[in-house]
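Asker: the following comprises the amino acid sequence and a computationally predicted model.
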Amino acid sequence: MNGFIAFIRKELIENIRNYRLLIMLTIFLLFGLMSPLFAKFTPQLMESFMPNLAEAFEDPTALDSWMQFYKNVSSLGFSLTIILFSSCLSSEYAKGTLNIMLTKGLARPAVVLSKFSAAAIILTVSYWLSFGITYGYTDYFWPKASLPNIFFAASSLWIAGLMYLSILMLGCVLFRQAFTSILFLLVVTVVMGLLEQIKLTAGYSPVILVSRNIDLLSGEVAISYFTIPLILSIVISVTLLMLSVFIFNKKQL
């Protein structure tokens, strides 16, 4: 446990020094600001530049703000996260620091779990900061808006983000190159997306947590629709982390 705590402290300090934390906070903060502002003022800007089409633009709503939020975070936000942390082990391989730390008594499971935990902490702080800003500005612009399941929808997307990190962690353990780890995550994500298109498995894929958030807010789907994908996401995350630890214990560095 002491080794895990020491290594995760080392990881967090390193993520501050290499600007990962700053980049994550900055980008997600921008998403939090841009989502409601973009939804609120884009129709007005379009009317100014294209007055002939003014009637084609409907008045923005709180749902438009959240639509921007989920679109930005699930695409650009998670993509940035994956790119930034894809080298979490490849950089250690290149510098040869893992052998030094392991020969000094650091347990192998602590390496994998601390790498994942540091990335998860940074993602969690960045994500909920972005959500809080979006929530505040959306409530300011549309104070009378009442959307159901806002926090549940946000929590579902957050859990999906942690699942992506667990898949990436397994990729980093299996492959030494950051690009290959990203490719591994992409393949797994595509497979999950294809499962949602198959009639037998439709409604069970974890990609629902990323793709149907707005439907949950609009009332088109109920919370129960998210139950199985949510449970599967948690099971997948824990299973892949355990698998990552097991493989890393057997891996030659």
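Answerer: Thanks, I have it.

Asker: switch to C-alpha atoms for all contacts and neighbour counts from now on
Answerer: Fine.

Asker: so where do the helices sit in the protein?
Answerer: Residue ranges of the helices in the chain, as given by DSSP state H, are 2-17, 20-49, 62-71, 78-85, 90-95, 97-103, 108-141, 150-174, 178-197, 208-211, 213-218, 224-250.

Asker: using TSV, lay out those together with distance to A56 and mean neighbour count.
Answerer: Below are the helices of the chain laid out as TSV (distance: least, CA to CA, whole Å; neighbours: other CA atoms under 10 Å):
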stretch	distance to A56	mean neighbour count
helix 2-17	46	16
helix 20-49	9	19
helix 62-71	16	22
helix 78-85	32	19
helix 90-95	51	14
helix 97-103	59	13
helix 108-141	21	20
helix 150-174	28	22
helix 178-197	33	17
helix 208-211	26	20
helix 213-218	22	20
helix 224-250	34	17
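
Asker: quick one: closest of the ones you listed to E55.
Answerer: helix 20-49 (8.5 Å; CA to CA).

Asker: what's that closest one packed up against?
Answerer: Where contact means 3 or more CA pairs under 8 Å, 6 or more residues apart in numbering; DSSP states H and E, helix 20-49 is packed against helix 62-71, helix 78-85, helix 108-141.

Asker: what is the longest one packed up against?
Answerer: Using 3+ CA pairs under 8 Å, 6+ apart as the contact definition, the elements that helix 108-141 packs against are helix 2-17, helix 20-49, helix 62-71, helix 150-174, helix 224-250.

Asker: how about a cut-off of 10 Å?
Answerer: Here helix 108-141 touches helix 2-17, helix 20-49, helix 62-71, helix 78-85, helix 97-103, helix 150-174, helix 224-250, going by 3 or more CA pairs under 10 Å, 6 or more residues apart in numbering; DSSP states H and E.

Asker: can you tell which of the helices and strands packed on helix 20-49 is closest to L185?
Answerer: helix 78-85 (8.8 Å).

Asker: hang on, the earlier thing: need the helices and strands packed on helix 108-141 in TSV with distance to L200, can you?
Answerer: Below are the helices and strands packed on helix 108-141 laid out as TSV (distance: least, CA to CA, whole Å):
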stretch	distance to L200
helix 2-17	42
helix 20-49	36
helix 62-71	27
helix 78-85	28
helix 97-103	44
helix 150-174	22
helix 224-250	14
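
Asker: and these: which comes nearest S218?
Answerer: That would be helix 62-71 among those, by CA to CA, at 7.4 Å.

Asker: take a look at this one as well, against the first:
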Amino acid sequence: MTSFKAYFKKEILESLRQSRYIIFLAGFGIWALVNPLGLKFLPQLIGDQLPQELLDQLIPDRAGAMQNYISDVFSLVIMFVIFPLMGILSDEVGRQRLMLPASKGLSLSQMVLAKSFHYSGVIIDVVFIGFLINYYYTGVLFGDGGITIFNVLQSALLVAIYFIFIISLLLFVSSLVKKGIIAGLSVLVFNYLLPLISSIDKITKFSPYYLFQRASDINNVFDGTLLPSLLTTGFIIVVLNWLAIYRMKKIEVV
């Protein structure tokens, strides 16, 4: 537990020093503002270039605006998480940061867990902040739309769980490679391929990506089809963290 607390504090200080918290908030928070504004005013900017019928189709309701934000979180905002954390373990090895803690008897497994718990907690916070900002501004710009704060919190929870999966995947991949950029790009490519993989009927409802699909259905987030994906994603998260711990224990500290 002493090792866990020491590493957890180290991650907080390092995140502050590298402005990671600001980067996370910028990704989720600023995009939560920009996305609905763009949807609201884009038809006015291009109004003279398109027929009225097509313009009417471009103007979404509140649910459509929030779905657009969720889509952008998956395709764009996720970069604000992956790239700041791409060297989450590879930097520890490549920059020879393990020798001092190991000499003091600190546990490398506790280091992995501290990183996992710290960044998972932070991402949960910023996901909910981003969704609440988007909920407020879509309400201002597009009206109530029958969407409740409870709907939004359910959607945010599923997206947060998906990001915990991504962080766990980053931990594992980063433990395998020496360069953080390789880990970051590998996880990003996998993220973009996951919808294609998940389109296979037999695995659709077991895939972590199914969490995003349910999150996009703002008015009906939780249904009877969600449990397999939740259980599978939770299991994968545990396994990836265990594999990262196993890998770090095998590394020769010099």
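Answerer: Alright, I've got the coordinates. Keep in mind that this is a model prediction, so the values were computed, not measured.

Asker: what TM-score comes out when they're superposed?
Answerer: Once superposed, chain against chain, the TM-score is 0.87 (TM-score structural alignment, normalised by the length of the first structure); 249 aligned residues with a CA RMSD of 2.3 Å.

Asker: to K115 of the first structure, which of the helices and strands packed on helix 108-141 of the first structure lies closest?
Answerer: The nearest among those, by CA to CA, is helix 2-17 at 6.8 Å.

Asker: can you give me the angle the closest one makes with helix 108-141?
Answerer: Relative orientation of helix 2-17 of the first structure and helix 108-141, computed by axes from the mean of the first three to the mean of the last three CA atoms, to 10 degrees: 50 degrees.

Asker: so which elements touch helix 2-17 of the first structure?
Answerer: Packed next to helix 2-17 of the first structure, using 3+ CA pairs under 10 Å, 6+ apart, are helix 20-49, helix 108-141.

Asker: so how far is that helix off the chain centroid?
Answerer: Centroid separation between helix 2-17 of the first structure and its chain, computed with CA atoms, centre = their mean, to the nearest Å, is 21 Å.

Asker: what sits against G105 of the first structure?
Answerer: G105 of the first structure makes contact with G3 under the criterion CA atoms under 10 Å, 6 or more residues apart in numbering.

Asker: against N2 of the first structure, how distant is it?
Answerer: 11 Å (CA to CA, to the nearest Å).

Asker: and for V173 of the first structure?
Answerer: From V173 of the first structure over to N2 of the first structure (counting by CA to CA), the distance is 22 Å.

Asker: again with I121 of the first structure
Answerer: For I121 of the first structure relative to N2 of the first structure (CA to CA), the value is 18 Å.

Asker: same question, V112 of the first structure
Answerer: 15 Å.

Asker: now distance to A94 of the first structure too, for the helices and strands packed on helix 20-49 of the first structure, in a markdown table please.
Answerer: Listed next are these as a markdown table, based on distance: least, CA to CA, whole Å:
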| stretch | distance to A94 of the first structure |
| --- | --- |
| helix 62-71 | 35 |
| helix 78-85 | 15 |
| helix 108-141 | 16 |
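
Asker: G203 of the first structure is nearest to which of the ones you listed?
Answerer: Judging these by CA to CA, what sits closest to G203 of the first structure is helix 62-71, at 19.4 Å.

Asker: make TSV from the helices and strands packed on helix 2-17 of the first structure and add distance to I182 of the first structure to it.
Answerer: Shown next, in TSV, are those (distance: least, CA to CA, whole Å):
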stretch	distance to I182 of the first structure
helix 20-49	17
helix 108-141	15
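
Asker: got a list of what P109 of the first structure touches?
Answerer: So P109 of the first structure contacts 3-4, 241-242, 244-249 (CA under 10 Å, 6+ apart).

Asker: please apply the same query to A244 of the second structure.
Answerer: A244 of the second structure neighbours (CA under 10 Å, 6+ apart): 89, 109, 112-113, 168-176.

Asker: separation between it and S207 of the second structure?
Answerer: 21 Å.

Asker: got it, and N220 of the second structure?
Answerer: With CA to CA as the criterion, N220 of the second structure and S207 of the second structure are 19 Å apart.

Asker: look at the two and report which has more neighbours.
Answerer: S207 (22 against 12; other CA atoms under 10 Å).

Asker: what does the more buried one align to in the first structure?
Answerer: Under the alignment (TM-score structural alignment), S207 of the second structure maps onto S205 of the first structure.

Asker: doesn't L194 make contact with that match?
Answerer: Yes: shown here, S205 of the first structure and L194 form a contact pair, counting by CA atoms under 10 Å, at 8.8 Å.

Asker: now for the closest residue to L80 of the first structure other than its chain neighbours: which residues touch it?
Answerer: Closest residue to L80 of the first structure apart from its sequence neighbours, by CA to CA, 6 or more residues apart in numbering: M24 at 7.9 Å. Counting by CA under 10 Å, 6+ apart, M24 of the first structure makes contact with 30, 77, 80-81, 84, 122-123, 125-127.

Asker: can you rerun that using 8 Å?
Answerer: M24 of the first structure makes contact with 80-81, 122-123, 126, according to CA atoms under 8 Å, 6 or more residues apart in numbering.

Asker: and in the second structure, which of the residues you listed remain?
Answerer: By both residues aligned by TM-score structural alignment, their matches' CA atoms under 8 Å, the contacts of M24 of the first structure still in contact after alignment to the second structure are 80-81, 123, 126.

Asker: need those in JSON lines with distance to N18 of the first structure, can you?
Answerer: Compiled in JSON lines, those are given as follows (distance: CA to CA, whole Å):
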{"residue": "L80", "distance to N18 of the first structure": "15"}
{"residue": "T81", "distance to N18 of the first structure": "14"}
{"residue": "L123", "distance to N18 of the first structure": "16"}
{"residue": "S126", "distance to N18 of the first structure": "16"}
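
Asker: return the distance of the most centrally placed residue in the second structure relative to I237 of the second structure.
Answerer: With distances taken as CA atoms, centre = their mean, F163 lies nearest the centre of the second structure, 3.0 Å away. As for F163 of the second structure, its distance to I237 of the second structure is 10 Å (criterion: CA to CA).

Asker: pipe the helices of the first structure into TSV and attach distance to E55 of the first structure per row.
Answerer: Shown next, in TSV, are the helices of the first structure (distance: least, CA to CA, whole Å):
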stretch	distance to E55 of the first structure
helix 2-17	48
helix 20-49	8
helix 62-71	18
helix 78-85	35
helix 90-95	54
helix 97-103	62
helix 108-141	21
helix 150-174	30
helix 178-197	37
helix 208-211	30
helix 213-218	24
helix 224-250	36
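
Asker: residue at max distance from the center of the first structure?
Answerer: The outermost residue of the first structure, judged against the average C-alpha position, is N52 (39.9 Å), by CA atoms, centre = their mean.
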